[in-house]
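K.L.:
Sequence first, predicted coordinates after that:
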Amino acid sequence: MRNDLVAALDIGGTKIAGALVDGGGRLLLRARRSTPAQEDAETVMAAVDAVLGELTGSLPWTRVTAVGIGSAGPVDASAGTVSPVNVPGWRDFPLVPRVARSVGGLPVTLVGDGVAMAAAEHWQGAARGCRNALCLVVSTGVGGGLVLDGRVHAGPTGNAGHIGHISVDLDGEPCPCGGRGCVERTASGPSIARRALANGWRPGPDGDTSAAAVAAAAHRGDPVAVASFERAAQALAAGIAATAALVEIETAVVGGGVSRAGEVLFAPLRRHLREYATLSFVRDTTVVPALTGTDAGLVGAAAAARLGGRGTAEAVVGGRPS
C-alpha cells in the first residue's frame, strides 16, 4: 500500500483535533478532544496523546510518512516549542519532541495556527492564486499568517503575521501576552462575549454565553450584541489596515469560529476597513471569508508536513504544496 498520508494536529485553546490527510487535502480519519486549557502541562499533553492514540491505532496509520502541527501561539518552530497565550500551562513546552516520541520518530513539522490557516487557504481556499494575502483565525484567540509573493511566509520561528497581538488601543486592556490593547483582546470570541455581558446582554434560557450566542442575538437585532461585534470588527479592521500598509496585501481571508457570525461581523469589518485603509496602495484591500472552514488548521498542518519542514521557511507554490 502506498505511503501517501500525513497526520495533522490542530491545537487551540478550545480543542485539540487530529486527522489523517491524503495528498489532495482530504481528511480520512478524525479524532478530537477538548483542550484542558487551564490545567498543567502534562494534562494538556495527555489530551494530545489521546488524539494521537486514535490516529496511530488505526489501520491507515501504516501509510503515514510525517506529522504536521498547527498550534496556537506563539510557537518556536526552530526549537520545537510552544507557548500558547490561552494555554498558560504550556510555556516553552517541547511539543515537537514529545509528539515525535508518540509517533515513533516520524518527522514532525510545527507552525503557528495562523500560518497553518494561511497554508490551507493558499492551497485550497480563498487565497488560492493570491500573491499577497493575510489569513486570520478569529476564534478563542486571534492568529494570522501571511502569503507574500506567492509563498507562505512564516518567519524564523513560525509566527509571522500574528495579527492578534498588534496593539490597536494604546490605553486598552492588558493582554495575557503582556501587551495592551491587542486585537485579540477585543476581537476574539471570549472578548466579544465578555463585552456583551458587561454591557447588559443576557443569554437565553439555555444560558449559552458564547460568542456564537451573541452572534445569534445580533442577527435578531439585539443592539448590545450588534455593538460587541461592531467593536470586534473595528479592531480587526485596524489590524488588517496596518498589515496592508506594511506588506501591501491584496486580500484578507477571515476564518475561525467567530467568522461563522457572517455579515454580523463582515459588514462592519468591511466598513471599518474602508475608514482605516485610505492610502492609495491599501485602499483596494478586500476582505473575504475563508473557505476551508473548521478544517483549516488540519489542512494547513498537513501542507506543512508535506513540505517536510520547509513549510516554516519556504512556500506553498502555485496554490499546492511543492
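P.N.:
Now that the structure is in, tell me what you want to look at.
K.L.:
okay, CA-based contacts and neighbour counts for the rest of this
P.N.:
OK.
K.L.:
so where do the helices sit in this structure?
P.N.:
Here the chain has its helices, by DSSP state H, at 41-56, 95-102, 113-124, 183-187, 189-198, 211-219, 223-247, 263-276, 296-306.
K.L.:
Residue 158 is nearest to which of those?
P.N.:
Each of those has some distance to residue 158 by Cα to Cα; the shortest is helix 113-124, at 7.2 Å.
K.L.:
now the angle from that closest one to helix 296-306?
P.N.:
Compare the direction of helix 113-124 with that of helix 296-306 by axes from the mean of the first three to the mean of the last three Cα atoms, to 10 degrees and you get 80 degrees.
K.L.:
ok now helix 113-124, how far from the chain's centre?
P.N.:
9 Å (Cα atoms, centre = their mean, to the nearest Å).
K.L.:
what packs against it?
P.N.:
Contacts defined by 3 or more Cα pairs under 8 Å, 6 or more residues apart in numbering; DSSP states H and E place helix 113-124 against strand 64-71, strand 133-138, strand 142-148, strand 151-153, helix 296-306, strand 316-317, strand 320-321.
K.L.:
how about the ones you listed in JSON lines, adding mean neighbour count and distance to residue 219?
P.N.:
Shown next, in JSON lines, are these (neighbours: other Cα atoms under 10 Å; distance: least, Cα to Cα, whole Å):
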{"stretch": "strand 64-71", "mean neighbour count": "26", "distance to residue 219": "31"}
{"stretch": "strand 133-138", "mean neighbour count": "30", "distance to residue 219": "19"}
{"stretch": "strand 142-148", "mean neighbour count": "28", "distance to residue 219": "22"}
{"stretch": "strand 151-153", "mean neighbour count": "26", "distance to residue 219": "35"}
{"stretch": "helix 296-306", "mean neighbour count": "32", "distance to residue 219": "25"}
{"stretch": "strand 316-317", "mean neighbour count": "20", "distance to residue 219": "37"}
{"stretch": "strand 320-321", "mean neighbour count": "19", "distance to residue 219": "37"}
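K.L.:
want to compare, so here's the second one:
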Amino acid sequence: MTEPVTGRAGERADAPTVLAVDIGGTKIAAAVVDGDGRIVADRRTPTLAQESPEVLWKALADLLDAVHADAGAPPLAGVGVGCVGPMTWPDGEVSPLNVPAWRRFPLRRRLRERYPGLPVRVHNDAVCVAVGEHWRGAGRGRDNVLGMVVSTGVGGGLVLGGRLVDGASGNAGHVGHIVVEPDGPPCPCGGRGCLEAVASGPSLVRWARERGWRPDDPDATSADLAADARAGHRVAAAALRRAGR
C-alpha cells in the first residue's frame, strides 16, 4: 500500500544533527539536518491521507528510518516537525484538514515514544517556514517576517521583533483561514470564502475546471494550471489572477 520512498544522501555531518519533518496534504518530506541548517540527507513519500491512522504512521516511521540510514545514522539531537493543521499546540495532537487519516492523532507523543530522551517539537508547517526563512532564508537579517505556504492548503507564520509569535493556540499568522470572499466557496474548515478555499492548489484547479479549463490529463494539478497560464490560456491566467488578488 505504501509507495517506495525516494530521496538523496549527502555527506555525513560532524555537527549535532536533527530529524526535520514536513507533513503536508500531498507528501511527507524528511531530512537529517546539521546544526548550521545544511541538509545531510533527505527523502519524501506520498501522504496516505485516506488510509488508516496506523498505515500513515508506519509510512512516516519508515521514511524517518530510511533518511536516518542515508545520513549514516548519526546521533540525533532532536526531532522537529512542521505539520498541516489544525492541531492542539504545544501538545502536538494533530487533525489536519487535508489528511482525513489523522483526527486527534497524538503525533508528538508517538514520536517521543519512538525517540526516547530526545526533544520533539511539533508546530504548524507554515510557522516552521517562517522560522526557517528568518534563520537561513529570505527573511534573514529582518526583524519582521510573514512566512506563507501556498500548496494543498494555505498557511502562514509570523516573526515580529525578531521573535516567533505563537499566539494562544499556536496559529498566529495563519492567514489561510482569513475570510477574503464572504460569499465565496466553502472551505474544509467549515467556513466560507477563506483564503485557502480560493488560493490553494486544489481550489485553483477546481475553479478553473468549472469555467472551462480542460487539460489533457484528468489528474492535472495546479502546476499544470500554472503552465497553461504562462502559455496564455485565458481561464488558467484568470484563476491565478484571482488567487493573487
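P.N.:
Happy to help now that I have it. Being a predicted model, the structure only gives us computed values, none of them experimental.
K.L.:
TM-score them against each other, please.
P.N.:
The TM-score (TM-score structural alignment, normalised by the length of structure 2) is 0.89; 233 aligned residues with a Cα RMSD of 1.7 Å.
K.L.:
picking up where we left off before, tell me which of the helices and strands packed on helix 113-124 of structure 1 sits nearest to residue 212 of structure 1.
P.N.:
Relative to residue 212 of structure 1, the nearest member of these by Cα to Cα is strand 133-138, separated by 12.3 Å.
K.L.:
picking that back up, ok, which of the helices of structure 1 comes nearest residue 12 of structure 1?
P.N.:
helix 113-124 (7.9 Å).
K.L.:
Relative to structure 2, which residues correspond to that closest one?
P.N.:
Using TM-score structural alignment, the residues of structure 2 aligned to helix 113-124 of structure 1 are 125-136.
K.L.:
List of residues touching that stretch?
P.N.:
22-24, 37, 81-85, 139-142, 145-149, 155-159, 164, 173-174 (Cα atoms under 8 Å, 6 or more residues apart in numbering).
K.L.:
Then stretch 236-245 of structure 2?
P.N.:
198-199, 204, 207-208, 213, 225-226, 228-230.
K.L.:
Give me the neighbour count for the aligned residue in structure 1 for residue 240 of structure 2.
P.N.:
Counting by TM-score structural alignment, residue 240 of structure 2 lines up with residue 229 in structure 1. The burial count assigned to residue 229 of structure 1 is 30, neighbours taken as other Cα atoms under 10 Å.
K.L.:
What of residue 221 of structure 1?
P.N.:
Residue 221 of structure 1, neighbours per other Cα under 10 Å, totals 12.
K.L.:
Okay, it and residue 227 of structure 1: tell me how far apart.
P.N.:
10 Å (Cα to Cα, to the nearest Å).
K.L.:
just residue 39 of structure 1 next, same as before
P.N.:
33 Å.
K.L.:
So for these two, which sits in the more crowded spot?
P.N.:
Per other Cα under 10 Å, whichever of residue 39 of structure 1 and residue 227 has more neighbours is residue 227, with 17 against 13.
K.L.:
Can you give the distance from stretch 160-178 of structure 2 to the centre of its chain?
P.N.:
Taking mean C-alpha positions (Cα atoms, centre = their mean), stretch 160-178 of structure 2 and its chain are 16 Å apart.
K.L.:
likewise stretch 215-235 of structure 1?
P.N.:
For stretch 215-235 of structure 1 - counting by Cα atoms, centre = their mean - the centre lies 22 Å from the chain centre.
K.L.:
can you check stretch 103-123 of structure 2 too?
P.N.:
Relative to its chain's centre, stretch 103-123 of structure 2 lies at 17 Å (Cα atoms, centre = their mean).
K.L.:
Quick one: end-to-end distance for it.
P.N.:
End-to-end distance for stretch 103-123 of structure 2: 16 Å, by Cα to Cα.
K.L.:
same check, this time on stretch 272-286 of structure 1
P.N.:
12 Å.
K.L.:
do stretch 60-69 of structure 1 as well
P.N.:
Span of stretch 60-69 of structure 1 from end to end, Cα to Cα: 19 Å.
K.L.:
Pull the residues that contact it.
P.N.:
Taking Cα under 8 Å, 6+ apart as the rule, stretch 60-69 of structure 1 contacts 1-11, 20, 55, 106-111, 298, 301-306, 308.
K.L.:
one more time with 7 Å, if that's ok
P.N.:
Residues from elsewhere that reach stretch 60-69 of structure 1 (Cα atoms under 7 Å, 6 or more residues apart in numbering): 2-10, 55, 106-111, 301-302, 304-305.
K.L.:
now stretch 21-32 of structure 2
P.N.:
By Cα under 7 Å, 6+ apart, the list of residues contacting stretch 21-32 of structure 2 from outside reads 17-20, 39-47, 49, 64, 67-68, 71, 80-84, 98-99, 125, 152.
K.L.:
what's the counterpart of residue 73 of structure 2 in structure 1?
P.N.:
Under TM-score structural alignment, residue 73 of structure 2 pairs with residue 61 in structure 1.
K.L.:
and if you look at residue 62 of structure 2?
P.N.:
Per TM-score structural alignment, residue 62 of structure 2 is aligned with residue 50.
K.L.:
Check the burial of its match by counting its neighbours.
P.N.:
By the criterion of other Cα under 10 Å, residue 50 of structure 1 has 16 neighbours.
K.L.:
OK, contacts around the residue nearest to it when sequence neighbours are not counted?
P.N.:
Distances taken as Cα to Cα, 6 or more residues apart in numbering put residue 33 closest to residue 50 of structure 1, at 7.7 Å, once the chain neighbours are dropped. Taking Cα under 7 Å, 6+ apart as the criterion, residue 33 of structure 1 is in contact with 15-17, 47, 51.
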